[in-house]
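Participant: model the structure of this input:
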Amino acid sequence: MALEEPEKPKWGGQTSAKLKGSKEQEVWPLLADFCNMDKWFPGLHTCYQVGGVPGQPGLVRYCERGTDETTILWAKEKLLMIDPINQCMTYEIVDNNMGFESYVATMQLVPINNHGCKIEW
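Facilitator: Here you go, the predicted model:
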């Protein structure tokens, strides 16, 4: 009889950023451009396409940031789902040097009572 490995505990978390005065239809093109996250995410030095078709599931991006002059953190992330109607996307980290295993994230734009929107991550 084979021994079953105990299931690893899963961690979950959520964060959000309010964008006062910005409508979802103004923000969605920035969020949906999967390979240009370095243009709006603080601390991310570079983000570019390494595989797949832009705007389609299967697209893979490479992201890199430095914590100091000698430490570079990087990840390759694969777009799993993108939904322009509900303004959300899901991606997973497929390779990295930060120790992430089985990381899957969803980002969605949510309206805030005619005062802008927020990104839920």
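Participant: use CA for all of it now, contacts and neighbours both
Facilitator: Noted.
Participant: and the longest strand anywhere in the chain, what does it pack against?
Facilitator: The residue-count maximum for a strand in the chain (DSSP state E) belongs to strand 72-83. Applying 3 or more CA pairs under 8 Å, 6 or more residues apart in numbering; DSSP states H and E, we find strand 72-83 packed against strand 60-66, strand 88-96.
Participant: would you do the same for the sequence below? I want to compare the two.
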Amino acid sequence: MAAEEDVIELKWEGKVIAKLNKATPQEVWLLLEDFCSFHKWLPTIDTCYKVVDDDDEGLVRYCAATTPAPSGGGGGGVVKWCHEKLLDVDPVGMRLSYEVLDNNMGLKSYRSTIKVVPAGVINGGDEGTDGCQIEWSFLADPIDGLSYDEMVNYLDVSLQGMALNMEKALLDSSLMEKKYSS
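Facilitator: As a prediction, the model looks like this:
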């Protein structure tokens, strides 16, 4: 039997997917490519803004959310935050990758890629197919107090909410354009 120090903890790796039936891949990418605007789409984030953007450190954003205080605990809740660095942006492939640098949520190592995939690619090359999907993949160290399934569920719920918010915003802007172009 191996000694405790010889045990290697495996990384968590996973992917969640959200389908958008009415939005084009280009419309969704225009919303996603702004790395510092995730608070507009992701229902679990209260704020997201640029903290660093230079040649040495690259683009780093601050994201935060307030979780309710435990019942009977009083106060306004707990602020969960992280600093995330943009690693790569591929506008042609409609993909961006980032990593968490610092946080108070128990993340030791976390890298993620968010990609927009046209429905035609998903459906075997049928270019006339409407819609797209967002794929959010991650590679992370296990998180104390959280199971892998809880992590995937959190990301899935977050992504489904993000997709819903994006489709609603795109539909609202489309309706406004029609109203004022008539």
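Participant: list the TM-score for the superposed pair.
Facilitator: For this chain pair, the superposition-based TM-score is 0.88 by TM-score structural alignment, normalised by the length of structure 1; 115 aligned residues with a CA RMSD of 1.6 Å.
Participant: corresponding residues in structure 2 for the longest strand of structure 1?
Facilitator: Under TM-score structural alignment, strand 72-83 of structure 1 corresponds to residues 79-90 of structure 2.
Participant: the matching stretch: which residues count as buried?
Facilitator: Residues of stretch 79-90 of structure 2 classed as buried: 80-86, 89 (neighbour count, 16 or more other CA atoms under 10 Å).
Participant: tell me roughly how far it lies from structure 1 on average.
Facilitator: On superposition with structure 1, the mean distance recorded for stretch 79-90 of structure 2 (mean CA distance after the TM-score superposition for structure 1) is 0.4 Å.
Participant: any idea how far that stretch is from the chain center?
Facilitator: Distance, stretch centre to chain centre, for stretch 79-90 of structure 2: 10 Å (CA atoms, centre = their mean, to the nearest Å).
Participant: pretty sure residue 24 of structure 2 is touching residue 130, no?
Facilitator: Yes. The pair residue 24 of structure 2 / residue 130 is scored as a contact, 6.8 Å apart, by CA atoms under 8 Å.
Participant: compare neighbour counts for the two and give me the winner.
Facilitator: Counted by other CA atoms under 10 Å, residue 24 of structure 2 and residue 130 do not tie: residue 24 has more neighbours, with 20 against 15.
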